[in-house]
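Colleague: using only what follows, build the 3D model:
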Amino acid sequence: MEVSVIRSCSQATNPKTELGFSDSRFSFGKFNEKLFSRKPNSVSFESPLRRGKSGLRITAQAAQSDRLPKSKSSTKSKTLNRIRLFAGLPLDVVSGGTVNQFRAISAGLKALKLLGLEGVELPIWWGVVEHESMGKYNWSGYLTIAEMVRKAGLKLNVTLCFHASSQPKIPLPEWVLDIGKTKSNIFFKDRAGKPYRGCLSLAVDELAVLNGKTPMEVYQDFCESFKSAFSAFIGSTITVGITMGLGPDGELRYPSHRGFAKSGTVPGAGEFQCYDKNMLHLLKQHAEACGKPKWGLGGPHNAPAYSELPTANTFFKDHGGSWESPYGDFFLSWYSSQLIAHGDRLLSLASSVFSDSAVNIFGKVPLMHSWHGTRSHPSELTAGFYNTATRKGYEEVAEMFARNSCKIILPGMDQSDKYQLKESLSSPESLLAEIGTACNKHGVGISGQNSTVGAPDGLKQIKKNMLSENLNDSFIFQRIGAQFFAPEHFPLFIEFVRKLNQPELYSGNLPTKEGTTTTTDSVHTRSNLSIHVQSA
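Modeller: Have a look, this model is predicted:
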């Protein structure tokens, strides 16, 4: 795919910039790719395995243009434009203090600016910044990105990631993992005693398990260091928000689903994560305080394992299951309250650190929509949300966010009920509406995300949510990479953005996935730029 940027040098007319695209194979996300073009105003990339014309190229050159007619605003356009649109940068955009694929990132930023996006989201990893030892921070690569974003005229939304990533592989700080080698109970454990090394157990939040400091103290030091290092950007480039990592994948949840279900397979119920010694200690204390000491010996014995169906045992049985029993209510209330208290601690910390920074604080809540069509909602229960057909569990979550004056990020806004496996009784749309109702009730702003690039009718579903009460703040499209810039997706994304910005001017056709359309079109964007799209 080729992206050409043509900026007008006409002094008598409005500036005009065209963004042209031609189909070819493109690979972006693998950071072992090499530059093959280094012209002054041209950037191209190709995989070492593919030579030739594959790649992304941004070329700047002068062009004369006539004045384009000003567009008339429309009610629909105003309704859609209240939602600020961002795109997430690659997860491994920085490693070892340096920016990976500097030229590709620069090219991508230019393209996003021309499309009229508000800005980009930057994931900042604990394991990258504080990699070697506690209190030793290396912000250099991320500061370089911030400067690139500022020069591109975009805004920056930052995510502070206190978790690990499996793909691409970004572990927790080396010194934390070293501690975990001898003190495995700093991590969550499942019923088999297997630790989850993707984040720390919430049960150690206030225990001095990190070389004499508590995780909360370490998180606060990290946030304070970030605030100091990025002081030149906060309030100018970083104006929208800072997202506080809250757990696995940055989400407020337990790691109840380890790994990913294979495509086309029915997901399991998940597994409760309460078996590290610190979680068991808290459970034991709670059971004794309730006068039920035998209930504090462990999690439900009749709950299924990760990949097992809810019907594999009796805990999640729709009628007469243990989840509806006094014991079930005892355990699920405690389990969810621990998660909410953890989120409360972290959001309170972030709100305090950035109280004078004039930026919003966000936290991410997962969309555990598998089995939402059952009465027990097992995927939600194992993840820590006591939400069933008879209990509105997200009320407590929304109230906690409201108490800290924070906003919620909801993923899965590209997911439609009709594309879910019927056997999973999944309903992302109804769960999204349910969480949205709780947020609206408590006055909590909602920012949206997609779960995958290229979900069936995903962009259509995102637009639908933009026009609903499920989304009222911003949308972060995840994530720039090979799939994002692929010829079967990127032209559709451009069409999506153009329809949001200027629906009344949109009259042309963009390339379809089948590549059958061969028309061109130009329209104004919000930044007085003209986007020219052409399929080869």
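
Colleague: when you work out contacts or count neighbours from here on, use the C-alpha atoms and nothing else.
Modeller: Noted.

Colleague: and the strands in the stretch 1-150 of the chain, which stretches?
Modeller: Ranges of strands within the stretch 1-150 of the chain are 2-8, 17-22, 34-37, 42-46, 58-63, 84-88, 94-95, 98-99, 119-125, based on DSSP state E, counting those that start in this stretch.

Colleague: tabulate those strands (CSV), appending mean neighbour count.
Modeller: Converted to CSV, the strands of the stretch 1-150 of the chain look like this (neighbours: other Cα atoms under 10 Å):
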stretch, mean neighbour count
strand 2-8, 22
strand 17-22, 22
strand 34-37, 14
strand 42-46, 22
strand 58-63, 17
strand 84-88, 21
strand 94-95, 20
strand 98-99, 18
strand 119-125, 24
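
Colleague: want to try TSV for those, with distance to Arg197 as columns?
Modeller: TSV is the format used below for the strands of the stretch 1-150 of the chain (distance: least, Cα to Cα, whole Å):
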stretch	distance to Arg197
strand 2-8	41
strand 17-22	42
strand 34-37	33
strand 42-46	34
strand 58-63	40
strand 84-88	25
strand 94-95	20
strand 98-99	25
strand 119-125	15
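
Colleague: can you tell which of those strands is closest to Ser263?
Modeller: strand 84-88 (23.9 Å; Cα to Cα).

Colleague: sequence B follows; please return its structure for comparison with A:
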Amino acid sequence: MEVSVIGSSQVKTELAYRELGFCNLKGGKTVIPSKNRVCFGRSTDWRKSGIRFTLRATAAIQSEPLRSDSVSCRSRRSKSHDNVRLFVGLPLDSISDCNAVNHAKAIAAGLKALKLLGVEGVELPVWWGTVEKEAMGKYEWSAYLALAEMVQDAGLKLHVSLCFHACKQHKLSLPEWVSRIGESKPSIFFTDRAGQQYKECLSLAVDDLPVLDGKTPVQVYREFCESFKSSFSSFMGSTITGISMGLGPDGELRYPSHQRLVKSNKITGVGEFQCYDKNMLSILKQHAEANGNPLWGLGGPHDAPTYDESPNSNNFFRDHGGSWGSPYADFFLSWYSNQLISHGERLLSLASSTFSETATTVYGKVPLIHSWYKTQSHPSELTAGYYNTTTRDGYEAVTDMFARNSCKLMLPGMDLSDEHQPHESLSSPELLLAQIRTACRKHGVEVSGQNSSATGAPRGFEQIKKNLVGDNVVDLFIYQRMGAYFFSPEHFPSFTKFVRSLNQSELHSDDLPEEKEEAADSLRVSSDSVVQMQEA
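Modeller: Predicted structure coming up:
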């Protein structure tokens, strides 16, 4: 591995890299001893072992002086960025399937780099299928504890995401014992109209049914959370400051209405309703009979399009004359969305009661389903469980539920802008984001944010900053996610500039001691201080 230093003071660069665990400037080259080489392994998240990434090296960044006392960068932010805490997501596969810390040296170096930049903390996905893999009630926390200690030693905070779903893309599964139960009881999974099952999370219809060896999923989730709280008690409230409760696919409160991956050159379709597993149909049948319309309880809308189709490919979602405005549709869509909100209530109530005395904040993630938002029926939101149309606000009940449970709401997609959406998709992430934030303000729910993807959206950093200013009060922003692309020369300099723009807004140099002013100036490093690091 070789690091080429381009410009800047070699002495200052050497000091910074000693902070990162590297050393020995020789003739304009920094030599990394083999034992300190940073290798990102062969996992899908880090892309490949032979990688090239960029770190901004600035020697005079003394992270503690800059972050302490009344003259810290954070206390000197402009009013527009007050109280925004910036975190970075750790790799989805930070912990291996055999319960070990993946790419530990790379993560350690990355943590130090983030600390030097002034990032407050990192987000860690904790997977149900990894911790409780072999048998119900048999938890293995050792690797996650080791990683939490690494974060603590780096002087960073930790936001934990409890993931009760799987991730096929990164080969992260549900617990083996749950999958075995699913083989004999397939009705524990969501099912679409064609009978296709979604096996990356459990159907919300079984929340309170004893389908897991005599226990309900809610009971199993509660015991998992209790075990986590006990095992990480020494970190709670100090290092661990926030916990996101997994609520469904990808951790979000929604139905898996888009089970199929959309090809990059194809417009996202409307999705499909997920109400065809045995237990969902049973609940629907009972609800229809109780309302005096038993024929309405036989299934979802028969005239709705399939996953990849547009709203006008069938009758249900059409803007003009579509049956989405009929009495039957109102009955079904109200029931469908209420089932989702009740599921969110059960899980957020569970999390709030479990962690109420730990000095941590509980969050839940709501998706930003912006495709077809400019149509009257908002079909993609409807299939995902949000009864939101041009004539009905579907987020009022959701944010009210968050308020009842004293939880903060996490919104992804804060890097998305309308101008970069395909015209044919009639999409508007900006209008949808504004609508959800209005509902949050009405019910007193604090908003936190994330970006949409690890590879970034066009002009994403500009859009994120736009969403952090003015009346758009954001408690926490989690940038997703650390990996090979994150540290690449194409990305990391832009991220560094973004962090500095948040941390350095309107510094009052006359209030800074001389040495802290010098340290602040060093944060404004230009491109000549970029250090390119690559394996030979």
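
Colleague: what does the TM-score come to for these two?
Modeller: Superposed pair, TM-score by TM-score structural alignment, normalised by the length of structure 1: 0.86. Supporting alignment: 492 aligned residues with a Cα RMSD of 3.2 Å.

Colleague: Phe461 of structure 2 matches what in structure 1?
Modeller: With TM-score structural alignment defining the correspondence, Phe461 of structure 2 maps onto Leu459 in structure 1.

Colleague: tell me how many other residues crowd its match.
Modeller: Number of residues near Leu459 of structure 1 (other Cα atoms under 10 Å) recorded here: 23.

Colleague: just to be sure, it is in a helix?
Modeller: Yes. Assignment of Leu459 of structure 1 by DSSP: H, G, I helix; E, B strand; the rest coil places it within a helix.

Colleague: these two touch, right, it and Val497?
Modeller: No. Leu459 of structure 1 is beyond contact range of Val497, at 9.6 Å (criterion: Cα atoms under 8 Å).

Colleague: show me where structure 1 has its helices.
Modeller: 75-81, 102-115, 126-129, 140-151, 174-182, 215-229, 277-289, 326-353, 378-383, 394-403, 428-441, 458-466, 490-501 (DSSP state H).

Colleague: looking at these, which is buried most?
Modeller: Highest mean neighbour count among the helices of structure 1 (mean count of other Cα atoms under 10 Å): helix 378-383, with a mean of 26.

Colleague: have a look at how far, on average, it is from structure 2.
Modeller: With mean Cα distance after the TM-score superposition for structure 1, helix 378-383 of structure 1 departs from structure 2 by a mean of 0.2 Å once superposed.

Colleague: residue contacts, the match of Phe461 of structure 2?
Modeller: Counting by Cα atoms under 8 Å, 6 or more residues apart in numbering, Leu459 of structure 1 touches 414, 493, 496.

Colleague: Val94 of structure 1 is nearest to which of the helices of structure 1?
Modeller: Per Cα to Cα, nearest to Val94 of structure 1 of the helices of structure 1: helix 140-151, 5.8 Å.

Colleague: structure 2: matching residues for the closest one?
Modeller: With TM-score structural alignment as the criterion, helix 140-151 of structure 1 aligns to 142-153.

Colleague: how about Lys168 of structure 2, what's its match in structure 1?
Modeller: So, by TM-score structural alignment, Lys168 of structure 2 is matched to Ser166.

Colleague: from what I see, Ser231 of structure 2 and Tyr139 are in contact.
Modeller: No. Using Cα under 8 Å, Ser231 of structure 2 is not in contact with Tyr139, being 9.9 Å away.

Colleague: ok, the match of Phe461 of structure 2 to Pro48 of structure 1 distance?
Modeller: Leu459 of structure 1 sits at a distance of 32 Å from Pro48 of structure 1 (criterion: Cα to Cα, to the nearest Å).
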